[in-house]
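[1] Show me the folded form of this:
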Amino acid sequence: MGKATGFLDYEREMPGEASPLERISHWNEFSMPMAEDRLQQQGARCMDCGTPFCHYGDMLAGMSAGCPLNNLIPEFNDLLYRGCLEKALQRLHKTNNFPEFTGRVCPAPCEGSCTAGLIGMPVTIKSIEKTLVDRGFQEGWIKPEPPLVRTGKKIAIVGSGPAGLACAAQLNKAGHEVTVYERADRIGGLLMYGIPNMKLDKGTVQRRVELLAAEGIRFVTNVHVGADIPGERLKAENDAVVLCGGATKARDLQVEGRQLNGIYQAMDFLTQNTKSLLDSGLEDGAYISAKDKDVIVIGGGDTGTDCVATAIRHGCRSVLQLEIMPQAPRSRSADNPWPQWPKVLKTDYGQQEAAQLYGGDPRQFTISTRRIISDGQGAVQGVETVQLLWQTDEEGRKTPTEVPGSSVVRPAQLVLLALGFTGPEEGLLEQLNVCRDSRSNVMAEYGAHTTNVAGVFAAGDMRRGQSLVAWAIAEGRKCAREVDRYLMGGTQLP
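    Predicted coordinates for the structure are as follows:
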């Protein structure tokens, strides 16, 4: 597994990036490629740790630990170290259909569970994945591999995000006829429209979609299943239906002034921007612009960061990101032990850019929005906030209380709500009479992925709730096994 003393001989090294002030002038990815010899050194840091928790892939005390895809990380790192890059990519593809996605947008729970990270810095697993797959496309190692034999079974997959694409890829390999339905005008789901281009170039998504199409998968865009096609009709025309529509119902903010103009859900802001960028380079103006505005992003997480970075590229006057929770610690706390994902303070690309441009981190913690203030003509003019104090009660529950005298009115002409999602949208699920769990997600046991309706399966965020791209791909793969088993009486899918 790599060089026996590699973790002692070499320091962790990340690929270079364009400086924040340089990259905010464009919408391109800003990570720079790493030289092959230096990349091999990073693979050499993977130690012979005996029990590699990096690919454990489960939940520990409610926290993700290791890679949900169970990637064979020590094996592809060893092959990389020995200069066998094509074989390393083949080993990576055994468990991960789309390392170009996880290598760009996954927060890398594998690295949080890396044994080398117990006493030092973890192996750069995420950047190695990205480099291997990009090299594979560049060298022509990745080619269409359509199945030699077709089974004649027809499967409809609703939703073309990572779960839907992974499920489609696996079922197509088994020889089934797979059609993927997407209500947007481009394939990819949140990979296409929910993640900004500088974080995941859309040419990268399209490159994989074209490969899948060449392998025989049929993609249908601009069709909203449940509206344009009734759910029962889709079920009647196919041998199985897989629901991968995501958890796209955005959580709202119930405060005074919510009805004012200039307040948008973060996903509407990001989606319109990317669509306009792809359609016209933003020339059509068909997006929500932050130019010359004071922007307040309410909510943290990746989506909030993406809003900060997008607003900066529009040319906003200022940007703040308000988070209701306290600032995370800078190192692991006692209740967040290895190999759990480390809940520590991270400064992502959007915060780095804002700090360089405006002189400070845009995030402010333990802040609650009390009301949104009107300019008197129906538009937002400001946001009144209050500082919170989080305290632990006798039963160990943390509850917030307002700090007296901490009310502040902050100027804002654009407010973006990045508060997460509450579950899947209605419509199709009611048409199919699919049961829901207490969180409104499709009720389907993990690993089996079968709903209460025969021949209808579910995977990804629509089943588990808002989660990581790696979990979505893992669910799509596992769901494909169960669909194949249902149709054929057994399965040889991994």
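[2] contacts and neighbour counts: CA atoms only from here.
    OK.
[3] How far does stretch 214-231 stretch from one end to the other?
    27 Å (Cα to Cα, to the nearest Å).
[4] got it, and stretch 55-66?
    Stretch 55-66 end-to-end distance (Cα to Cα) = 5 Å.
[5] again, but for stretch 59-69
    By Cα to Cα, the extent of stretch 59-69 from end to end equals 13 Å.
[6] Give me the contacts around that stretch.
    Outside stretch 59-69, the residues that touch it by Cα atoms under 8 Å, 6 or more residues apart in numbering are 53-58, 95-96, 108-114, 339-341, 470-471, 473-474.
[7] So which of those are in strands?
    The members of the contacts of stretch 59-69 that map onto strands under DSSP state E are residue 58.
[8] what comes up buried for stretch 399-414?
    407, 409-414 (16 or more other Cα atoms under 10 Å).
[9] ok, of these, which one's closest to residue 162?
    For the buried residues of stretch 399-414, the residue nearest residue 162 by Cα to Cα is residue 414; the value is 30.7 Å.
[10] Which residues are in contact with the closest one?
    262-264, 290, 293-296, 380.
[11] State the distance from it to residue 262.
    5 Å.
[12] Quickly list what's touching both of these two.
    Each of residue 380 lies in contact with both residue 414 and residue 262 under the rule Cα under 8 Å, 6+ apart.
[13] Among the contacts of residue 414, name the ones in strands.
    Using DSSP E, the contacts of residue 414 in strands are 263-264, 294-296, 380.
[14] got CSV for these, with distance to residue 144 and neighbour count too?
    Output for the ones in strands among the contacts of residue 414, formatted as CSV (distance: Cα to Cα, whole Å; neighbours: other Cα atoms under 10 Å):
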residue, distance to residue 144, neighbour count
263, 44, 21
264, 41, 19
294, 48, 20
295, 45, 27
296, 45, 27
380, 51, 23
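[15] host element of the spatially closest residue to residue 308 that is not a sequence neighbour?
    Computed as Cα to Cα, 6 or more residues apart in numbering, the closest residue to residue 308 that is not its neighbour in sequence is residue 350, at 5.6 Å. Counting by DSSP states H and E, the element that carries residue 350 is helix 349-358.
[16] before we go on, could you also do this sequence so I can check it against the first one:
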Amino acid sequence: MGKTTGFMEYARVEEGYTPVAERLGHYKEFVIGLDEDQSRQQGARCMDCGTPFCSHGCPVNNVIPDFNDLVYHADWKNASEVLHSTNNFPEFTGRICPAPCEAACVLNVNADPVGIKSIEHAIIDRAWQEGWVQPRVARHRSGKKVAVVGSGPAGMAAAQQLARAGHDVTLFEKNDRAGGLLRYGIPDFKLEKAHIDRRIGQMQAEGVTLRTGVFVGAATQGLGKGSKVNNGARENLEPGQLLADFDAVLLAGGAEQSRDLPIPGRELDGVHFAMEFLPQQNKVNAGDKLKGQLRADGKHVVVIGGGDTGSDCVGTSRRHGAASVTQFELLPAPPREENRALTWPYWPLKLRTSSSHEEGCTREFAIATKEFVGEKGRLSGVKTVRVEFKDGKMLESPGSEKILPADLVLLAMGFVGPVAPVLDAFGVDKDARGNARASTDFHGGYATNVPKVFAAGDMRRGQSLVVWAIREGRQAARAVDEFLMGYSDLPR
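    Purely as a prediction, here's the structure:
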């Protein structure tokens, strides 16, 4: 503990943002991180609790009190080592993780929690600037070959850990670039893709082979242009071939099946999934030329879904120059402040306002969409009704129906599971939600019913956070290593 009374002497300092008018003119990151003095003060606020609830609240179990103390003492290099000991990609989590560790901080019982996420952000950016992040090449090769399918955070974490254990790892990705939803789901203004490219370069130096544009699935699914299943991949690889060529296969794809809203008018031109809208802008930012890009310029945009994906649609629409942006949430507005005595150390339900909301958005709560209306096949409005919840039931409020003008509706209501044909092609058993069935037991965990086939990340647990994906990738890597070698020295 660097400063015994630090939590009493220093207030929490938030990371800043560049002005709204400025940041709406580009797709670059706009967060102003803490400087060195601010970071050290925030590290000094850590109380080094006897039971570090923050570490338990963090899915990858970051050793938070230790790196806080090291930052306070200006030992940034060792802080980076401690951070990397549990987290392969802290530049991802330091930018887009919602920080459940801060909700679990003991200071959060009756004060502002330690700014753990901002400290993590400062550590990893300093580490890259100083050149401390280097490839960690295995000293010995195992002679075993592992295929990792899906290059999102779970697949990347697993591939890196397995390569460091000495295995020959090939990372397969159906898109033209690696990163999964980090690449084509998270807007650049929240996570610039150079961070992904830099990590992929490190992994390749460690021996990981990356193969993009390869869809792993049955050939009978076809490779038709614009296919929803294979995303237009250039090559199809049969599961049987993969099982013949590799000693183990890890399925680490995302939960990419968007939740639909099958109401009257769904077929109208102008109603789209968020994941039709967001990836296109990321591709354009990367220099791709797209015909007929889905854009919000001058349109009245309605985003259905109050979560992070909906917020990303808001920020992107504002950068397009939308005439108006309205975001719907079916549930009532949560309280602005949580009941800490009731919720701590768990993730609380409270109103959260993102940077995209601050850029200009009308938020509507307790509202349901009844119908998409339009003329000549083109969307012109959304019919809504106010709802209330009583005795566990959702009831419509009489006389509250209205039609809101809308030229573009983006469905951002979450994801229901992985693309089923991939699991079906391997013959993997699924749970009640359609995810790959695999336990997380210490021995034999992440193994599916198919010999040599493992599953991790959103494909196994369903839609979740980037930090959970990294955790599952790391744990699955240990399970695969133990399967191949009979033991494993990889951390779990």
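[17] Could I get the TM-score for this pair?
    Once superposed, the chains reach a TM-score of 0.94 (TM-score structural alignment, normalised by the length of structure 2), with 471 aligned residues with a Cα RMSD of 1.2 Å.
[18] What does residue 136 of structure 2 correspond to in structure 1?
    Using TM-score structural alignment as the criterion, residue 136 of structure 2 maps onto residue 145 of structure 1.
[19] I'd guess residue 328 of structure 1 is in a strand, am I close?
    No: assessed with DSSP: H, G, I helix; E, B strand; the rest coil, residue 328 of structure 1 is coil; it does not lie in a strand.
[20] which residues touch it?
    The neighbourhood of residue 328 of structure 1, defined by Cα under 8 Å, 6+ apart, consists of 343-345.
[21] Highest neighbour count among those residues?
    Taking other Cα atoms under 10 Å to define a neighbour, the member of these with the most is residue 343, carrying 17 neighbours.
[22] secondary structure class for the aligned residue in structure 2 for it?
    Alignment note: residue 343 of structure 1 maps to residue 349 in structure 2; criterion TM-score structural alignment. At residue 349 of structure 2 the chain is in coil, as set by three-state DSSP.
[23] Distance of residue 349 of structure 2 relative to residue 266 of structure 2?
    31 Å.
[24] cool, residue 472 of structure 2 as well?
    Using Cα to Cα, one gets 36 Å for the distance from residue 472 of structure 2 to residue 266 of structure 2.
[25] And the two? Which one has more around it.
    Per other Cα under 10 Å, whichever of residue 472 of structure 2 and residue 266 has more neighbours is residue 472, with 29 against 17.
[26] so stretch 257-267 of structure 1 corresponds to what in structure 2?
    Mapped onto structure 2 using TM-score structural alignment, stretch 257-267 of structure 1 spans residues 265-275.
[27] what comes up buried for the matching stretch?
    Here stretch 265-275 of structure 2 shows 265-266, 268-275 as buried, counting by 16+ other Cα under 10 Å.
[28] which one among those gets closest to residue 155 of structure 2?
    Lowest distance from residue 155 of structure 2 to these (Cα to Cα) belongs to residue 275, with 20.1 Å.
[29] ok now do the residue nearest to residue 308 of structure 1, which residues does it touch?
    Residue 350 of structure 1 touches 305-306, 308-309, counting by Cα under 8 Å, 6+ apart.
[30] Which strand or helix spans the aligned partner of residue 318 of structure 2 in structure 1?
    Under the alignment (TM-score structural alignment), residue 318 of structure 2 pairs with residue 312 in structure 1. For residue 312 of structure 1, the enclosing helix or strand under DSSP H and E is helix 301-314.
[31] ok, average deviation of that helix from structure 2?
    Averaged over the aligned pairs, helix 301-314 of structure 1 sits 0.2 Å from structure 2 after superposition, using mean Cα distance after the TM-score superposition for structure 1.
[32] In this structure the match of residue 343 of structure 1 contacts residue 335, no?
    Yes: applying Cα atoms under 8 Å, one finds residue 349 of structure 2 in contact with residue 335, separated by 7.5 Å.
[33] What are the boundaries of the strands in the stretch 51-200 of structure 2?
    For the stretch 51-200 of structure 2, strands defined by DSSP state E, counting those that start in this stretch occupy the ranges 145-149, 168-173.
[34] With distance to residue 74 of structure 2 and mean neighbour count as new columns, can the ones you listed be given to me in TSV?
    Formatted as TSV, those follow (distance: least, Cα to Cα, whole Å; neighbours: other Cα atoms under 10 Å):
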stretch	distance to residue 74 of structure 2	mean neighbour count
strand 145-149	38	24
strand 168-173	37	24
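[35] Tabulate the ones you listed (a markdown table), appending distance to residue 362 of structure 2.
    Output for these, formatted as a markdown table (distance: least, Cα to Cα, whole Å):
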| stretch | distance to residue 362 of structure 2 |
| --- | --- |
| strand 145-149 | 40 |
| strand 168-173 | 37 |
